[in-house]
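Enquirer: starting from these lines, generate the structure:
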Amino acid sequence: MLKTLGKIGLLVPALAVGAVWLVVLRLENVPVPLLAAYGLLSAGAMAGLLWPGALGPPSTRRRVLTFLGVPAVLGTLGLYLAVVYHVTDLPVLLALAAAGCLTWAAASLLRGRRPAGGRGARQSRRAFLAAGAGLALGVLSGLSAGQVERRRREALARAERERQAAVRAPGARRRIIDGAVRVFPIHTGDTVVTYGQFYGGLAGWEGLNGYLRTLVDKTQIVVPVYAYLIDHPRHGLLLVDAGVSWEQAHDHDAYYDMTPRLLTERDEYRMTLGQDLRVSLARLGYDAGEITTVFLTHVHEDHAGGLRHLPRATVVLDRRDWEHGVLYPYSFAPVEDDLSFPAFDSGAFGAFPASQDHFGDGSVILLPTPGHSPGHMCVLLRLESGSVLFMGDTLYTLPHLAVDQVRQMTVGGADTVRQIEAARRIQHLLASEPGTVPLFAHDNTRYQSDLVASVFARGAPGEAGLRELRGHMETVLTPGWRLRPGHTPHFVAPSSGTGPGKVDFR
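Expert: Got it, this is the predicted structure:
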């Protein structure tokens, strides 16, 4: 009985590790039928090694290893090399192989002391060969680590030369200094997401179930990632979110260590050279080193990646997000000693029970909108002609304001309730302030690509520009926050049959 319980105790964690590995492979887009066959083979090998008799009277562990174990190991190695391996893994793999050889050598030496005669000599020779192989692999691990790092530095240096050339290229703007508050949308690249993650919140994409569906359903779309530069005559250069960095898009596997790399898709971010935050700022006549304040709506990587390029910035974010929402700390390393946490003690603001008047003059109001992350917040900026509300990820697009018809994937439970409450408060704010327009971080509709880009092309939209944006809102949404005909999102599969699709509104 105890022996059986012990075997079960070994099998359960082995199956759990195997399940995690299958999840990783699915994240890397390995087809489900292949994963199913590989998973059954691996589970059979594990069970067969513990209960070889279950496969038939003549079965032995040696036969299980031959017919199930060896194919499972080769399958693991093949899948890893095909979809997960990156050159930065080479020193680690060589070090593990060296450790394995040295362990084998030590075990052979211990066994070689017991038997007499030729068997002991054979064990000693095996130990000697294994130890030699271990030492050689250890040396190769050290040498390869230096080579890998040198190649990465060369690639980064090459990218830096290309970036400098893009900054100096003809056609850059001159900064306009006339005392007006200016806002510039900055397209910092794109991210590949599952369609249901973006638009399926009312179709079962919620909480753990929604996350699991992202692993299986690879119906994907590409959506933009926006940050917003604010040139304020009294408060200097401000930024709402920092977008994606070049390293995340082009040096992804070296930028992240093994664990987050395994749990994300290698091509989750896309960025052209011109979308690099530093290049975008320079082409507008600004320098990243001049940014003094970043209002971070939340700490997710597609909003925080550019922080590493803002050496003088104080990052303003909700303490709850910093303490409970950071999944990967890499982007925060350069700024973690210069963080500012609002107290939200400026009283109620419209439908919001708490707010923070950041500068004390009513120019920038921070509004807590938790749900998408523990301490998500929106940012309201006052202009002479009206106001703009930076939404972060509380709502992804203009159609998402119809929260009872279009909803992104939510965390689930109380967090979903909080996010919907925040959306209702935003609806109330926009309805009560007709001079306020929303600006989104991931809007993939013509509201962002055509109208916002046009109205904010020179930074100062004026009353006419804000009216144009509000007018478009009224063509998309009714006063009761319902979608008008022609604005409901639908997935359009790629014509090639592979790769991300598109979103059609009809």
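Enquirer: please make it C-alpha for all contacts and neighbour counts, starting now.
Expert: Fine.
Enquirer: ok but residue 374 is inside a helix, no?
Expert: No: going by DSSP: H, G, I helix; E, B strand; the rest coil, the assignment for residue 374 is coil, not a helix.
Enquirer: that one against residue 326, yeah?
Expert: No: contact between residue 374 and residue 326 fails when scored by CA atoms under 8 Å: they sit 9.9 Å apart.
Enquirer: another for comparison:
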Amino acid sequence: MTDTNSHSPAPTGQPGQPIASVRVLNGGHGEQHKEHRFGSRMPRLWWVFFSNEWVPLPLYFFLIKHRQGLILFDTGIDPAILSDKSYIKQAVGRFLLPWIFRLNISEDDRVDHVLKRAGVDAGDIRLAIISHLHFDHVGGIAQIPQADLMVNEREWAILSEPHPEREWILREHIEIPSAKWRQIAFKPADDPLLGDFDGAHDVFGDGSMVLLPTPGHTPGSMSLLIRQAGWDPILMVGDLTYETRLLEQDVVPGTGDKETLLASFAKVRRLKEKLPGLAVVASHDSNAEAAVAKATGLKN
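Expert: As a prediction, this is how the structure comes out:
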């Protein structure tokens, strides 16, 4: 089981390069149903209530030290979801949570505490890129009120739809007074390597961090492509898949839109063909730390 107090060392970039380091931060761990992770022909409610097979669920997020400042890719989970009975407003959500996830998290797993153990003050975070709006990816935004929060405009539109909480998008913990949300719209990519995707967004205009739409887990899910000389490229995919090997094998999880997931899987695989050595890194994959270390040349 994952040590909730650990985090990976910082793979360092070459002098003069835009990115100095990438770190995989550990925000706790839990368990999910086997069917949730690997998919199932059974209806979702069947495996939620009747499956007794549970598998480990690491809860990672990522810290990137760019010359423009410190960047988070997602912000982890808020431990208050277990300690505060009113955290989930809807009674059905409070009822379902322990049937869907077995969470092993504490106050030590809140984003500011995880960052402190990594030697970083939460107040120094400039930007948080949010892969999608599920509660275990936006749970730390209240702890970084100074940071801009970047989200796909398609994902943001879910908040205007009826009952986003039914998809575990908790409006009351997203639309908070301190949050500085920035919606982005994807535009046609200038780089032919990215032509398979429905647009791209260059975060700082230097090509080192490019956002790509990878819907399926949610309609507005997006991934982050990191490219830097001397490293293998890295694609952080959030929850597009729970394990890189599953994406490579076209194994879709038990949630999300199957056809859209498969289409995004295919785009990522084509990108990997064009970018040899591409490390596909998923937020709940126990191999995330090793994949980032290998891509950046970190010696264990």
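Enquirer: residue 374 and residue 326 of structure 1: who's more crowded?
Expert: residue 374 (23 against 17; other CA atoms under 10 Å).
Enquirer: how far away is that one from residue 418 of structure 1?
Expert: 10 Å (CA to CA, to the nearest Å).
Enquirer: burial count for the aligned residue in structure 2 for residue 416 of structure 1?
Expert: With TM-score structural alignment as the criterion, the equivalent of residue 416 of structure 1 in structure 2 is residue 258. Using other CA under 10 Å, residue 258 of structure 2 has 16 other residues around it.
Enquirer: so who does residue 258 of structure 2 touch?
Expert: Going by CA atoms under 8 Å, 6 or more residues apart in numbering, residue 258 of structure 2 touches 216, 252.
Enquirer: 10 Å instead, please
Expert: Residues near residue 258 of structure 2 by CA atoms under 10 Å, 6 or more residues apart in numbering: 39, 216-217, 251-252, 264.
Enquirer: and the spatially most central residue of structure 1, how close does it get to residue 331 of structure 1?
Expert: Among the residues of structure 1, the one closest to the centroid is residue 301, at 5.1 Å (CA atoms, centre = their mean). To residue 331 of structure 1, residue 301 of structure 1 is 7 Å away according to CA to CA.
Enquirer: again, but for residue 437 of structure 1
Expert: 30 Å.
Enquirer: next one: residue 178 of structure 1
Expert: When residue 178 of structure 1 is compared with residue 331 of structure 1 (using CA to CA), they lie 34 Å apart.
Enquirer: neighbour count winner among those two?
Expert: residue 331 (24 against 8).
Enquirer: tell me the residue in structure 2 aligned with that one.
Expert: By TM-score structural alignment, residue 331 of structure 1 lines up with residue 173.
Enquirer: surely residue 320 of structure 1 touches residue 369?
Expert: No: using CA atoms under 10 Å, residue 320 of structure 1 is not in contact with residue 369, being 11.6 Å away.
Enquirer: what do the two both touch?
Expert: Common neighbours of residue 320 of structure 1 and residue 369 (CA under 10 Å, 6+ apart) are 298, 375-376.
Enquirer: now list the buried members of these.
Expert: Buried by 16 or more other CA atoms under 10 Å: 298, 375-376, out of these.
Enquirer: the strands in structure 1, which residues?
Expert: For structure 1, strands defined by DSSP state E occupy the ranges 182-194, 220-232, 236-240, 269-270, 291-295, 314-316, 339-340, 356-357, 364-368, 377-382, 387-390, 436-439, 489-492, 502-505.
Enquirer: for those, which one sits closest to residue 142 of structure 1?
Expert: strand 269-270 (31.3 Å; CA to CA).
Enquirer: give me the mean deviation of that closest one from structure 2.
Expert: Overlaying structure 2 shows strand 269-270 of structure 1 at a mean distance of 1.9 Å from the equivalent residues (mean CA distance after the TM-score superposition for structure 1).
Enquirer: quick one: that strand aligns where in structure 2?
Expert: Under TM-score structural alignment, the counterpart of strand 269-270 of structure 1 in structure 2 spans residues 103-104.
Enquirer: one more: stretch 18-30 of structure 1?
Expert: Under TM-score structural alignment, there's no match for stretch 18-30 of structure 1.
Enquirer: that stretch: which residues count as buried?
Expert: Applying 16+ other CA under 10 Å to stretch 18-30 of structure 1 flags 18, 21-28, 30 as buried.
Enquirer: now the residues you listed in TSV, with distance to residue 193 of structure 1?
Expert: Shown next, in TSV, are those (distance: CA to CA, whole Å):
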residue	distance to residue 193 of structure 1
18	25
21	21
22	20
23	17
24	16
25	17
26	14
27	12
28	13
30	17
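Enquirer: pretty sure residue 80 of structure 2 contacts residue 139?
Expert: Yes: under the criterion of CA under 10 Å, residue 80 of structure 2 makes contact with residue 139 at 9.0 Å.
Enquirer: which of those two has more neighbours?
Expert: Neighbours were counted for residue 80 of structure 2 and for residue 139 using other CA under 10 Å; residue 139 has more, 23 against 16.
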